[in-house]
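Asks: Requesting a structural model of the entry that follows:
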Amino acid sequence: MRLTVAQALVRFLSRQYAERDGRRHRLIAATWGIFGHGNVAGIGQALLETGARDMPFFQGRNEQAMVHAAVGYARQSGRLSAHAVTTSIGPGATNLVTGAAGATINRIPVLLLPGDTFATRPADPVLQQLEVPEAGDVTVNDTLRPVSRYFDRITRPEALIPAALQAMRVLTDPVRTGAVTLALPQDVQAEAYDWPEEFFAERVWGVRRPRPDRAELAAAAAAVRGSARPLIVAGGGIRHSGAGAVLAEFAGATGIPVATTQAGKGVLPYDHPAEVGGIGHTGTATANGLAREADLVIAAGTRLTDFTTASATLFQNPAVRFLGLNLDPYDAHKLAALPLVADALEGLDELRGAVAGYRVDPAYAAAYGEGKREWERRVDAAWAATDEELPPTQAQVLGVLDSLVDASDVLVNAAGSLPGDLHKLWRARSTDQYHLEYGYSCMGYEIPAAIGVALAAPGRPVWALVGDGTYLMNPTEIVTAVQEGVPIKLVVLDNHGYASIGGLSGAVGGEGFAAAYRFRAPDGSYSGEPLPVDIAANAGSLGMAVIRAGTVRDLREALTVARSATCPTCVYVQTRTPDTVSGPPPAQAWWDVPVAETANRKEAAQAREEYDRQAAQRRRHL
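Replies: All right, here's what the predicted structure looks like:
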């Protein structure tokens, strides 16, 4: 069959499937694209010729945002279906780097198809070519190598066949998945070749569920049976494996409490007796108290990042041991853990059988149960609004939203102070309600990711929660939501700046420097009046329906309208500073942000004293 490289690639992608547990999913369900001279005559023409039935297409506005949308879709699809993203060469391609890094860090599949400079080099240099005198084969697309799980440059038509097959293998690998990049020189995209028919046959890629090694399982069971104060730390691997129900059965049978990372929150519903909330710097007092005294930590499907471990200060029991249940041996061995290398669902299921009859002491269960109830009272206090005619605090915004949603709603967030408040306070009702991108915590993720989530879960209310700083970084995909009729619900909380970094800056001696969105004061600092930026008007100018909420009462009405809206709708609210009554509890564990070791300003000197005190608690678990 004679086709161009681009035509062959699109045809090939339309015939790839992923399968797990007997259920088949189209692997590349759609392609996002922005066209320029690097892909308009190649991939662009191929998509036009193939047609929307074989390869659905979405027109993006920003290359980074297109990757975020694809990531949102793939995560909501359980990593069993993904999107491709095509761009022109030069800036279009390099704009993919941030999104690719987020996909790879979070282990979410996305296929990147950036245009590249000429393979045949008819002129040297061409437009947007990076000249590297000592390396003629380097292009700007090489910036994607370190943030891709697989990278190849297709310099000959026949090279597409092995590269495309390798790309599909990596996209469906539950350990190695992430961003996959096939860089496509613009001349090669348009070159014709006689392709073997077998290349276009339907192909099914199985997603593995490895079972645990018998010796590792026996050692893991012995560790559980020998523990008095065990704690499960559940991460995103539980979600990706679809192991929430098995985890609930395991926790129910053993009585072992379950704390969750940002990626794992929701794998147990908030009202499950063993669920004790988020862990680490943004976690609950209950979970962190259990972590400090635990003699066995079962790290299940988590990368054990610094937020989770409180920068290696959280697990303080001198006798603490770790059990690493993870599909990736690299993660399973962290903190010198006993490894249990397996799929989370298979590993938990077999471990449950291996420890049959084991249950924690009733006094331990009663103690963490009371801690859980006490934390829920603190959540209620943070959400309470005694005067509904006042502007809401950020916590009260979450409280009003909590009162209106059910298990079908999905919340999307990534950056600012909202991840901390959500991890501490949000009551997740379903496995996929809590959609936090906190592996990369990328500002600008929320709006495009919400579109991807909504495409993967049509009919479900999808909320993008953003601060004004995040909104101003990347609002352009609002236009895409309007164009495609995707009824995302955008909630903008305006606090006139980078509130999260402002708070962190104050804690580490930075005094909030350059964190507020304000005019300059006479002394040159950004401490004047707030800037007259009208975010609500901006969202409206991009085509959204906009509702302004000035008070808690207004907010309740606005969110109710937005939830039932059939078009993209923005609720805009200016939040007020939390007082001693309403506001989330402060951090329940430390996070290592180095403070100036020497400084003339007293704020920095005082912050360094606190830093040294906290850092002294750091442990190396060997």
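Asks: drop to CA atoms for contacts and neighbour counts, all remaining ones
Replies: Noted.
Asks: Now the terminal residues of stretch 452-463, how far apart.
Replies: 12 Å (CA to CA, to the nearest Å).
Asks: In that stretch, which residues are buried?
Replies: 452-457, 460-463 (16 or more other CA atoms under 10 Å).
Asks: Sequence B follows; please return its structure for comparison with A:
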Amino acid sequence: MTIRLTVAQAVVRFLEAQHVERDGVENAFFAGCWGIFGHGNVAGVGQALLERELSGEPSHLRYHQGRNEQAMVHAAVAYARQRDRLAAMAVTASVGPGATNMITGAALATINRLPVLLLPGDTFATKAANPVLQELEDPANGDISVNDAFRPVSAYFDRVHRPEQLAPALLHAMRVLTDPAATGAVTLALPQDVQAEAWDWPDELFSRRVWHVARPVPEPAALDRAVAAIRAAKRPLVVAGGGVTYSRANDALRAFAEATGVPVAETQAGKGALAFDHPQSVGAIGATGTTAANALAAEADLVIGVGTRYSDFTTASRTVFAADDVRFVNLNVSTFDSHKLAATALVADAREGLDALAAALQGWRTDSVYTDRASRLAAEWDAIVQQAYDRDAQPLPAQSAVIGAVNQLSDPRDVVLCAAGSMPGDLHKLWRTRDRKGYHVEYGFSCMGYEIAGGLGVKMAALDESDPRDVFVMVGDGSYLMMNTELVTAVAEGIKIIVVLVQNHGFASIGALSESLGSQRFGTQYRYRTDTGIDGDRLPVDLAANAASLGADVLSVTSIDDFRTAVGQAKASTRTTVIHIETDPTIPAPDSPAWWDVPVAETSVLASTQGARTTYDEHKTHQRTHLAPPNEKKDNA
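Replies: Have a look, this model is predicted:
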């Protein structure tokens, strides 16, 4: 039997029929489709979504109207992360700028290993009227379009020139989207004439299809090698990454830590792997890490990475794991990540791998003196956090006090969300995470503008799971100005998020970095231009008025006491609320001495740059390759 549909109609019907299953729990994979329409998709995917919405069928693919194509991808990616990659969304845009606006979101998804299906319109496959509006012409390459820019940032890319190509393209797309080791942005470019072309499709293409998300178990010999390395260690440290949460391995990690006494440090994506007050939790590691985690990392003779890809922030640009004899065991579902840092690789699902390690290590426990020291260091850091929370700076509050107020007034299951600027580093060090899904900081791409759209996606995921948790979006003025458009979408959809808008009149994070690198905060403050540069008075930008103009409720406060009151009001409200507060960007949060490798000009007439280069050269001497074979002494080259 066949059914006659356009290519676009077939795409929508196929997406509606896809389901995933893990651990016996099954659900529809696609929760909806975001879209902004133009000539490249309005009569194709747009018409198909309209037809399904008017059908009245409960299984129809729900359409969501966005205001910015990049933001739509961010919302879809945040949704997938909140659902532990077991549900996702599609995003469609028109050919040309609508499509290319999605490229940043595609890169973010692929870098963070999060599934999203992108359906950009494309130029005519028939070339009947080329060059069409917004078409890129290359005199030397007749089959190129702007959508080819998606190739390097997609986990899978295809262009459907003919209806016959659609079925294998869709099946390959689902293969990648549901593979924890390979997922990311999947791009299916759809020429606008092909979208509208009809074809007789086999019924089975639209039959219910269940994709089983596997939990790979460790290979026995690899498990033996990992266990031998752990048993030989005197100062082991777990580094928990995002893979712990995506695998829902939090209970397995807690059981492993309690049975072995091994302390657990957390990456940005892994924060919340253990509750902040668990005896084995030592908090954030790396360039934005705690003094506790980084002190233990400096002494560790074995690092057990679980679901981490070891970004430069995690390793403090390969300086934080400083012991001469340090070795690595990497438990990861991705073969690529498991072999990093010349590690003993344990390729497996995080939960299955931790369970297998715990069983094989039964009866083994690290020395109690070491375990007790880790707990003591964590307690000392927590006291520092409390001081930062309680800091009553005048005349403007410190950002750390704002973070503390949100942490103390939010419910344990509420979500804090951020992406870029100074806030992610402060949150990584200071936020006391109480729920495994309570911390959502996008730091793989650290994309300014992710915050509000991402908060919308997280809240949509929570609503789809009948989960009443609030979402606190922490955003600075720099990121807010880059992309605040989805405040309008939140209002239109009737979806409540709480946006904490911190005004510090510029790029606080890069300003501090610029100063540390000898560049004197150049180009990082929002000021009027004068004869000597952009160094005049502060701009009179009213971000509170801007947020109100977009339909949000706005509470503008000046003190921490008033801010606390505003948080209570926002919690009680049913509407999207923006809390605006000005802070002092020169008051730093407490820190550890960890380093981040950002090269400084090797020659300069500026004394500030010369001094920064001297400091940089000193730090470079501590950078490690981690290439020596296990059990061999390593040099510091």
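Asks: Any chance you could compute the TM-score here?
Replies: Once superposed, the chains reach a TM-score of 0.98 (TM-score structural alignment, normalised by the length of structure 1), with 617 aligned residues with a CA RMSD of 1.0 Å.
Asks: circling back: let's have the buried residues of stretch 452-463 of structure 1 in TSV, adding distance to residue 538 of structure 1 and secondary structure.
Replies: What follows is the buried residues of stretch 452-463 of structure 1, written out as TSV (distance: CA to CA, whole Å; DSSP: H, G, I helix; E, B strand; the rest coil):
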residue	distance to residue 538 of structure 1	secondary structure
452	22	helix
453	23	helix
454	22	helix
455	24	helix
456	27	helix
457	27	coil
460	26	coil
461	23	coil
462	21	strand
463	18	strand
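Asks: and the longest helix for structure 1?
Replies: In structure 1, taking DSSP state H as the definition, the longest helix is helix 362-383.
Asks: Quick one: distance of it to the chain centre.
Replies: Here the centre of helix 362-383 of structure 1 is set off from its chain's centre by 28 Å, with CA atoms, centre = their mean, to the nearest Å.
Asks: List of residues touching that helix?
Replies: 229, 255-257, 273-274, 276-277, 284-286, 290, 395-400, 425, 581-585 (CA atoms under 8 Å, 6 or more residues apart in numbering).
Asks: Give me the buried entries from those.
Replies: Buried among those by 16+ other CA under 10 Å: 229, 255-257, 273-274, 276-277, 284-286, 290, 395-400, 425, 582-585.
Asks: where exactly do the strands run in the stretch 151-300 of structure 2?
Replies: 156-159, 185-191, 198-202, 209-212, 236-240, 264-266, 281-284 (DSSP state E, counting those that start in this stretch).
Asks: which residue sits closest to the counterpart of residue 76 of structure 1 in structure 2, ignoring its sequence neighbours?
Replies: Residue mapping for residue 76 of structure 1 onto structure 2 gives residue 82, with TM-score structural alignment as the criterion. Nearest residue to residue 82 of structure 2, sequence neighbours excluded (CA to CA, 6 or more residues apart in numbering): residue 458, at 5.8 Å.
Asks: Could you verify my assumption that that neighbour touches residue 84?
Replies: No: with contact defined as CA atoms under 8 Å, residue 458 of structure 2 does not count as touching residue 84 (11.1 Å).
Asks: any idea how far residue 609 of structure 2 is from the closest residue to residue 611 of structure 2 other than its chain neighbours?
Replies: Distances taken as CA to CA, 6+ apart place residue 518 nearest to residue 611 of structure 2, at 7.2 Å, with adjacent residues excluded. Counting by CA to CA, the separation of residue 518 of structure 2 from residue 609 of structure 2 is 4 Å.
Asks: list residues touching both of the two?
Replies: residue 600.
Asks: For the longest helix of structure 1, grab the matching residue range in structure 2.
Replies: Counting by TM-score structural alignment, helix 362-383 of structure 1 falls onto residues 368-389 of structure 2.
Asks: Give the buried residues for stretch 328-338 of structure 2.
Replies: For stretch 328-338 of structure 2, by 16+ other CA under 10 Å, it's 328-334, 337-338.
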